[in-house]
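S.K.: my questions are about this predicted structure, shown below with the sequence.
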Amino acid sequence: MIQRITDKVFVVGMEGSANVVIISIPKGVIVVDTSLFPEKAQKIREFIESVLRKEILFVVNTHYHPDHTFGNVVFEDVQIISSNLTSEKMRMMDEEYLKELPSNGKVVTASKTFEEEYREGPVTLKKVGGHTPDSSVVIFEQERVLVAGDLVFNDLHPEIVQDSKITEWLEVLENLKKLKIDWVIPGHGNHSDKVCLDLMIKYLAKIQRLLDGTITYAEILSDENFSKRKFPELFSWGLENLIAH
């Protein structure tokens, strides 16, 4: 499903899947994340080239997770940009890592990397960490849009992985609240305003309290910010990952 957020920003996503974002600037189009499936990435490319009739300037990967990067193979002839750390983590994907995942032919890493920040016209890429050490965001100041990657899950339980750092994640979200933005596009779930940043902060803060022993499991389950989110199995999985490290 393709949603138009502003005149220059589109989001392609389905129930629970990673969002792919299309940003139109005067020179052409920027694609943020490429999904898990090359077939989906190919349809998105066809939409850009046939319907929008725009040149793809470059592709951005917000972090290394396969559901945001495996569609890179469709854009191999286009410049792909990520942080150095994202590229490094993708190069570490070995057979053991890939065996449970859909085959996409090969892992395609960035052709251009940045350390902390990269700017192209009205669009800024920033590595911020939190969800994963390499997590980056894309800020489109002109349209007041933040592409948050997996730092934000809206109406869904977030994927908390073994290299997630809750304290850092909370700090990043507080900093993102200071941006002059009207729209937040999460890594998964529907776009929203800054309210989804507050809900993610409240969610993660309660997870931290659960780990610290200052709140009970029952208290969390009675909170609508938990009980109304989809994919509750991710809640248990996330706790296991936090406990594991």
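M.R.: Looks like it came in fine. Numbering: from 1, shown residues only.
S.K.: can we go C-alpha only for contacts and neighbour counts from here?
M.R.: Will do.
S.K.: ok, longest strand in the chain?
M.R.: strand 145-153 (DSSP state E).
S.K.: would you mark the buried spots in it?
M.R.: Judged by neighbour count (16 or more other C-alpha atoms under 10 Å), strand 145-153 contains these buried residues: Val145, Leu146, Val147, Ala148, Gly149, Asp150, Leu151, Val152, Phe153.
S.K.: next helix or strand past that strand?
M.R.: Counting by DSSP states H and E, the element after strand 145-153 in chain order, helix or strand, is helix 166-176.
S.K.: relative orientation of that following helix and strand 145-153 in degrees?
M.R.: 150 degrees (axes from the mean of the first three to the mean of the last three C-alpha atoms, to 10 degrees).
S.K.: output the contacting helices and strands for helix 166-176.
M.R.: Judged by 3 or more C-alpha pairs under 8 Å, 6 or more residues apart in numbering; DSSP states H and E, helix 166-176 is in contact with helix 195-212.
S.K.: beyond the helix it packs on, next helix or strand please.
M.R.: In N-to-C order, the element after helix 195-212 by DSSP H and E is helix 217-221.
S.K.: tell me what that following helix is packed against?
M.R.: Against helix 217-221 (3+ C-alpha pairs under 8 Å, 6+ apart) you get no helix or strand.
S.K.: could you list the buried residues of that helix?
M.R.: Residues of helix 217-221 classed as buried by neighbour count (16+ other C-alpha under 10 Å): Ile220.
S.K.: want to compare, so here's the second one:
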Amino acid sequence: MNAVSADRPEPGQGPVALALRVLLLLAYPVLSHVASLRNEGMWAAAALAGLVLLCLLEPLARLRPWAWTVLLASCALLWWLGGSVWAWMLLLAPPVVFPLLVAWGFARSLLPGQIPLITRIVCALYARAGMPVTVPLERYTRRLSCAWAVVLLMLALINLVLAMSAVPDGLLAAFGIQPWWPVTHEQWSWCANIADWGLIGGFFALEYAVRSQLFPQRPYRNAWDFMRQMGQLGPAFWRDLLR
């Protein structure tokens, strides 16, 4: 009985929870894009409600009363805001806030006495395969962590400029200021919800190709196997990594 309990994943950390997280993460840009194309607040409210659910998934699975209270209150507030321009304006925040938070996580891991995020991931992958992490690889992972911090920071700044330039409900327009380079809801969405993911995916693909040439001896066969092995590191590893 104890062995079975030990192998059982904690609430909010099993494969079903992981699949739900991926589904919610993928659903957000789709719902946000639809909201921008249709200019309807309820679609925006649905996209934001999905983000709230994504952030609260683990405490909800643990049946924490405060998490259910926050979820219900957030959904009620978003439903109320769905009939106004404020629901769409709230969509301007995640493309700025989330890349900025992740960029800060990468940058913070570069401080003295810290281990860079990419270094920790690579060390965990190589340890599972019983392979050593060489000094050149460790140096590369530090530089790569710095590169991701810069890329995500630049992405957040670009999205902030777009959020300020959106019309008629952007940040500047809300204060009666005409943007120097106005963009429509649709143009903002194509950049913030579609192009962002393309840039991140392109940087990842380019970096993986460079890494494959520089370090041919590695514990994964290809990019798909690399992603699969990262998933096998487990929820506890990723939760501790991002703290």
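M.R.: Received it, and whenever you're ready, just let me know what you need. Keep in mind that this is a model prediction, so the values were computed, not measured.
S.K.: TM-score of the superposed pair?
M.R.: With the length set by TM-score structural alignment, normalised by the length of the second structure, the two chains reach a TM-score of 0.26; 107 aligned residues with a C-alpha RMSD of 6.1 Å.
S.K.: quick revisit: next, format the buried residues of strand 145-153 of the first structure as a markdown table and append distance to Glu96 of the first structure.
M.R.: Output for the buried residues of strand 145-153 of the first structure, formatted as a markdown table (distance: C-alpha to C-alpha, whole Å):
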| residue | distance to Glu96 of the first structure |
| --- | --- |
| Val145 | 37 |
| Leu146 | 34 |
| Val147 | 31 |
| Ala148 | 29 |
| Gly149 | 25 |
| Asp150 | 24 |
| Leu151 | 26 |
| Val152 | 28 |
| Phe153 | 28 |
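S.K.: which of the residues you listed lies closest to Leu197 of the first structure?
M.R.: Nearest to Leu197 of the first structure among those: Val152, at 6.8 Å, using C-alpha to C-alpha.
S.K.: need the nearest residue in space to that closest one, chain neighbours excluded.
M.R.: Nearest non-adjacent residue to Val152 of the first structure, counting by C-alpha to C-alpha, 6 or more residues apart in numbering: Pro186, 4.8 Å away.
S.K.: my guess is Ile23 of the first structure meets Val9, correct?
M.R.: Yes - using C-alpha atoms under 8 Å, Ile23 of the first structure is in contact with Val9, at 4.7 Å.
S.K.: now do the contacts for Leu176 of the first structure.
M.R.: Leu197 (C-alpha atoms under 8 Å, 6 or more residues apart in numbering).
S.K.: picking up where we left off before, I'd say the residue nearest to Val152 of the first structure and Gly149 touch.
M.R.: Yes - at 5.5 Å, Pro186 of the first structure and Gly149 qualify as touching, with contact defined as C-alpha under 8 Å.
S.K.: now do the strands in the first structure.
M.R.: Secondary structure of the first structure (DSSP E): strands located at 2-6, 9-12, 20-25, 28-32, 56-60, 79-83, 112-114, 117-120, 123-127, 136-140, 145-153, 183-188.
S.K.: can you tell me the centre-most residue of the second structure?
M.R.: Phe98 (6.2 Å; C-alpha atoms, centre = their mean).
S.K.: what about it, which helix or strand?
M.R.: helix 94-108.
S.K.: buried stuff in that helix?
M.R.: Pro94, Pro95, Val96, Pro99, Leu100, Val102, Ala103, Trp104, Gly105, Phe106, Ala107, Arg108.
S.K.: the second one and Leu214 of the second structure, how far apart?
M.R.: Pro95 of the second structure sits 33 Å away from Leu214 of the second structure when distances are taken as C-alpha to C-alpha, to the nearest Å.
S.K.: what do you get for the first one?
M.R.: To Leu214 of the second structure, Pro94 of the second structure is 35 Å away according to C-alpha to C-alpha.
S.K.: in a markdown table, list the strands of the first structure along with distance to Tyr217 of the first structure.
M.R.: Shown next, in a markdown table, are the strands of the first structure (distance: least, C-alpha to C-alpha, whole Å):
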| stretch | distance to Tyr217 of the first structure |
| --- | --- |
| strand 2-6 | 36 |
| strand 9-12 | 35 |
| strand 20-25 | 34 |
| strand 28-32 | 36 |
| strand 56-60 | 38 |
| strand 79-83 | 37 |
| strand 112-114 | 41 |
| strand 117-120 | 39 |
| strand 123-127 | 33 |
| strand 136-140 | 31 |
| strand 145-153 | 21 |
| strand 183-188 | 25 |
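S.K.: quick one: closest of the ones you listed to Glu219 of the first structure.
M.R.: strand 145-153 (21.0 Å).
S.K.: hmm, back to that, elements contacting the longest strand of the first structure?
M.R.: Contacts defined by 3+ C-alpha pairs under 8 Å, 6+ apart place strand 145-153 of the first structure against strand 136-140, strand 183-188, helix 195-212.
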